[in-house]
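**Q** missing the sequence, but the structure's below:
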């Protein structure tokens, strides 16, 4: 098993410190929460910002990813793209960024992402990742408009082995500027997650980059969630650099785009309604970028599949 010491959490903790030190500039707030945990509100009771969302995305990747906003002059209506790159994509995206930790207590519920997951290792995914951390400080990002209650703080502390007053919770709802940014910044992560679901050996994915358009946030949760998913499903592009036979790279490229899903072709909010809000009933092959490029670095061959659907983006992103 790979032992990362405390790299992901230590680096994310420094990113969170920088965010806290620039709270006024980022339009976020910092407060002490239950059991002394640090709470950073990036979009619930505050306006937040695109820059705050970029900071959240960098923290969720444990500092192993570059996340930036850039203008795509070829796009007319939604030219601002969120660009992501990592030379440790499996660790950055799956061991850290993936929102795989379900946290609930009474009426409270949030999905947790970020490097604290690599300490808790409560998700089945970690059995295949072979990665473990030990740290005395941890960062967890919550997709919610409510700060974590004491029972959640205690649960995270126990699962991670980190004292509550050394935990940082960054939270922002999907409807916020920062929440929209950090979700769209998962364009590379969804490609890695689908590659794993398809059985492609993760150790052969050595580098990756992706981009997706940034939609406008919306006050309605379902609409906001639909837009962030549609930005990736119909507008995302990812390039993966992989080791191994070119035939395997070609097969991955063919299977990876969102168009390989039977659900492809509708706005995500409509799909979600059709499945009566059961997220897990939706075809998991849908959750991937629109366009995929896979480069076999040992043969020099590159394979492309899928493509951005500009008409769907115009329809879905508002």
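**A** Looks like it came in fine. This structure is a prediction, so every number in the text was calculated from the model and none was measured. Numbers count the residues shown, from 1 in each chain.
**Q** contacts and neighbour counts: CA atoms only from here.
**A** Noted.
**Q** what about the longest strand in the chain?
**A** strand 205-213 (DSSP state E).
**Q** just checking, next helix/strand downstream of that strand?
**A** Using DSSP states H and E, the helix or strand that follows strand 205-213 in sequence is helix 221-235.
**Q** what element comes up after that following helix heading to the C-terminus?
**A** Remark: after helix 221-235, the chain's next helix or strand is strand 237-242, criterion DSSP H and E.
**Q** where exactly do the strands run in the protein?
**A** For the chain, the strands defined by DSSP E cover 2-3, 29-32, 38-41, 66-71, 80-86, 101-105, 108-113, 131-132, 138-142, 167-171, 205-213, 237-242, 291-296, 301-306.
**Q** Who are the contact partners of residue 227?
**A** Going by Cα atoms under 8 Å, 6 or more residues apart in numbering, residue 227 touches 215-217, 268-269, 316-317.
**Q** Included below, for side-by-side comparison, is a second structure:
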């Protein structure tokens, strides 16, 4: 089945591609290669597949790359590489590119679906996670899908939860219901930030972060034609806040993005306004910033959530504009890249 976006005056619907159909072979690969990827999977009594990519199972970099591709709705290329530079920013880098940047990044990869349950509902601890990936486009619970003029209606779906424990049944039931799926047609992938796979899939959001900042700036998303980016892959951290800090720092201080847009004026503006260095809170490790605001994301200057360095090319003029900078010293200080005695 294919999505059927509704048309509205003054908007151009996203291409009639199904992010869930495109990512389904990747979901099947994740399950089929579970042993090689060092992940585990199980089914609920109702048939929903739960993939453990870092809670009890150790996971792997390869698992994280595949999860990142699923998150992008099958419309993104994600790879790792060793730096060949004499003095690299960091040894291992995540590279991402997509020719459908708005649909891949905002219509699928963006972690915009808030899922929670009280301790009374779970019979234990309260639960909270943000859902990312193609199943978001089935549920359409976010205002963003109205702006994008996009909905998917495929008969199976996958959602990635960045959380350190399995979701309770009440949350699973909600996802199934909101997506309009049979329970056995839903796959949930669990990737804690402090896990190896979780670290990879978060850092692989470097282009998505640029697209979201573009949206926050009020730039017409129809301007964005291509998107590529890279960010250093930090070592996993054993503790959640530290892991969150490292993955955010990788993008905010080490992320590099190249966008291609239609108009020259948009290219100039994005090169000037997109980089994270425009933010009030720029210059400190993210974990320190987070703690200084009592762990409240909404108190942090939203301009901070952006790549460190950008290049923006204009199809109109052929010119490319550059802005921002990488802060290698901050990253290496935080990640312990000292010389062995």
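**A** Okay, I see it. None of these values were measured; they are calculated from a predicted model.
**Q** Could I get the TM-score for this pair?
**A** Remark: TM-score between the superposed chains equals 0.97 [TM-score structural alignment, normalised by the length of the first structure]; 317 aligned residues with a Cα RMSD of 1.3 Å.
**Q** Where in the second structure does the longest strand of the first structure fall?
**A** Taking TM-score structural alignment as the measure, the second structure aligns residues 224-232 with strand 205-213 of the first structure.
**Q** now the residue most central in space within the second structure: how far from residue 69 of the second structure?
**A** Nearest to the mean C-alpha position of the second structure, by Cα atoms, centre = their mean, lies residue 205 at 3.8 Å. Going from residue 205 of the second structure to residue 69 of the second structure by Cα to Cα, to the nearest Å gives 10 Å.
**Q** Provide the aligned range in the first structure for stretch 320-327 of the second structure.
**A** Stretch 320-327 of the second structure maps onto residues 302-309 of the first structure, going by TM-score structural alignment.
**Q** which other residues reach that stretch?
**A** So stretch 302-309 of the first structure is contacted by 234-237, 249-250, 253-254, 257-259, 290-296 (Cα under 8 Å, 6+ apart).
**Q** do stretch 167-183 of the second structure as well
**A** With Cα under 8 Å, 6+ apart as the contact definition, stretch 167-183 of the second structure has outside contacts at 46-48, 115-117, 121-122, 127, 135-136, 138-139, 155-157, 186.
**Q** cutoff 7 Å now
**A** Outside of stretch 167-183 of the second structure, the residues within contact range by Cα atoms under 7 Å, 6 or more residues apart in numbering are 46-48, 115-117, 122, 135, 138-139, 155-156, 186.
**Q** Just the buried subset of the residues you listed, please.
**A** In the contacts of stretch 167-183 of the second structure, burial by neighbour count holds for 48, 115-117, 122, 135, 138-139, 155-156, 186, counting by 16 or more other Cα atoms under 10 Å.
**Q** So of these, which two are at opposite extremes in space?
**A** Farthest pair in these (Cα to Cα) is 122 and 155. Separation: 28.0 Å.
**Q** ok, now which ones touch the aligned partner of residue 98 of the first structure in the second structure?
**A** Counting by TM-score structural alignment, residue 98 of the first structure corresponds to residue 110 in the second structure. For residue 110 of the second structure, the contacting residues are 132-133, 208, by Cα under 7 Å, 6+ apart.
**Q** By neighbours, which of these wins?
**A** residue 133 (34 neighbours; other Cα atoms under 10 Å).
**Q** neighbours of residue 127 of the first structure, just the number please.
**A** Residue 127 of the first structure: 11 surrounding residues under other Cα under 10 Å.
**Q** What is the equivalent residue in the second structure for it?
**A** By TM-score structural alignment, residue 127 of the first structure lines up with residue 146 in the second structure.
**Q** Repeat that for residue 85 of the first structure.
**A** The alignment partner of residue 85 of the first structure in the second structure, by TM-score structural alignment, is residue 97.
**Q** Which residue of the second structure is paired with residue 147 of the first structure in the alignment?
**A** So residue 147 of the first structure corresponds to residue 166, using TM-score structural alignment.
**Q** Kindly report the same for residue 254 of the first structure.
**A** The equivalent of residue 254 of the first structure in the second structure is residue 272 (alignment by TM-score structural alignment).
**Q** The spatially closest residue to that match that is not a sequence neighbour and residue 266 of the second structure, how far apart?
**A** Setting aside the residues directly before and after it, residue 272 of the second structure is nearest to residue 323 in space (Cα to Cα, 6 or more residues apart in numbering), at 5.6 Å. Distance of residue 323 of the second structure to residue 266 of the second structure, given as Cα to Cα: 13 Å.
**Q** circling back to that earlier point, distance to residue 221 of the first structure added to the strands of the first structure, as CSV?
**A** As requested, the strands of the first structure are arranged in CSV below (distance: least, Cα to Cα, whole Å):
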stretch, distance to residue 221 of the first structure
strand 2-3, 38
strand 29-32, 22
strand 38-41, 18
strand 66-71, 23
strand 80-86, 21
strand 101-105, 18
strand 108-113, 14
strand 131-132, 34
strand 138-142, 15
strand 167-171, 15
strand 205-213, 19
strand 237-242, 25
strand 291-296, 26
strand 301-306, 28
